[in-house]
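A.B. asks: starting from these lines, generate the structure:
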Amino acid sequence: MDIKLFDSELKVMDVLWREGDTPAREIARVLTDELGWNVNTTYTLIKRCMKKGAIARSEPGFMCHALVSKSAVQEAETDELIQKIYDGSANKLFAALLGRKKLSEEQIEKLKQIVGDLE
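C.D. replies: Alright, predicted model coming up:
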């Protein structure tokens, strides 16, 4: 994925990923309620996401549709984090995550299962 979304743009995308296709005015209402944003701020961010190819907008009602999936964005952001902060090493990221807090037995078992599925 070649689209770089900033935190504020991700807030707009989160509404679409949660709700599915949504009119621009409803996205603005949700973000006003959740974050206290001005309606014009949301409309500006929707336009930015459209220019980046992350959102398509259609009539009637300025219906917005996500063109990129949440999982694609998560994967791209994770890859960028690994490259930028962990010298391209997923092992270093994994070690850093595990070293940050105490994991429950259930969490440890889930991680073992994930690693096992990769083998």
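
A.B. asks: CA atoms for contacts and neighbours, from now on please.
C.D. replies: Will do.

A.B. asks: what ranges does this protein have for its strands?
C.D. replies: 22-23, 55-58, 63-66 (DSSP state E).

A.B. asks: which residues touch residue 71?
C.D. replies: Listed by C-alpha atoms under 8 Å, 6 or more residues apart in numbering, residue 71 has no contact partners.

A.B. asks: out of the strands of the chain, flag the one nearest residue 5.
C.D. replies: Comparing these against residue 5 with C-alpha to C-alpha, the closest turns out to be strand 55-58 (11.4 Å).

A.B. asks: pull the residues that contact the closest one.
C.D. replies: Here strand 55-58 has contacts from 46, 49, 50, 63, 64, 65, 66, 67, 68, using C-alpha under 8 Å, 6+ apart.

A.B. asks: if we can go back for a sec, out of the strands of the chain, which is the most enclosed?
C.D. replies: By mean neighbour count, with neighbours taken as mean count of other C-alpha atoms under 10 Å, strand 63-66 ranks first of the strands of the chain at a mean of 20.

A.B. asks: one more, so I can put them side by side:
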Amino acid sequence: MAERISDAEHAVMEVLWDDSPLTAQDVAERVASAREWSANTVKTLLGRLLAKNVIAHEADGRRYLYRPLVAREDYVEGESRRLIDRLFGGKLTPLVAHLAERDALSAQDISEIEALLKALKS
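C.D. replies: Prediction:
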């Protein structure tokens, strides 16, 4: 995915990743529960996502059905890589060290990281 998506566009993507295809009205109803957006705002965001080629739409009578073209996992991977590259020189260890130094890791986080490392070693 070449072009970044904004936080607002990401909220629309989350709705489409959870369930698609959806009409603009369906998306607006699902996003509106968390944000104070009008249907027109959601339609504008859908238009931007179409222009960025991260969603597609097909006609269904007089309305359009929208669906993601980018998988959530691929998006998360790209954003994670971009963050690590930009802030930590592409290395994961400084990110974990940064979180640990600021007591940002709970005991559960540490246990999960230990389990993940153990699984990766075997």
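
A.B. asks: circling back to that earlier point, and the contacts of strand 55-58 of the first structure, which two are furthest apart?
C.D. replies: Across the contacts of strand 55-58 of the first structure (C-alpha to C-alpha), the longest gap, 15.7 Å, separates 63 and 68.

A.B. asks: gap between the spatially closest residue to residue 24 of the first structure that is not a sequence neighbour and residue 104 of the first structure?
C.D. replies: Distances taken as C-alpha to C-alpha, 6 or more residues apart in numbering put residue 62 closest to residue 24 of the first structure, at 5.7 Å, once the chain neighbours are dropped. Separation of residue 62 of the first structure from residue 104 of the first structure (C-alpha to C-alpha, to the nearest Å): 46 Å.

A.B. asks: and the two? Which one has more around it.
C.D. replies: The residue with more neighbours, out of residue 62 of the first structure and residue 104, is residue 62; 14 against 9, by other C-alpha atoms under 10 Å.

A.B. asks: the second structure: which residue goes with the more buried one?
C.D. replies: For residue 62 of the first structure, the aligned residue in the second structure is residue 64 (criterion: TM-score structural alignment).

A.B. asks: its match: what's it in contact with?
C.D. replies: 23, 24, 57, 58.

A.B. asks: return the member of the residues you listed nearest to residue 2 of the second structure.
C.D. replies: Nearest to residue 2 of the second structure among the contacts of residue 64 of the second structure, counting by C-alpha to C-alpha, is residue 57 at 19.6 Å.

A.B. asks: count the neighbours of residue 7 of the first structure for me.
C.D. replies: Applying other C-alpha under 10 Å, I find that residue 7 of the first structure has 9 neighbouring residues.

A.B. asks: relative to residue 114 of the first structure, how far out is it?
C.D. replies: Distance, residue 7 of the first structure to residue 114 of the first structure, using C-alpha to C-alpha: 28 Å.
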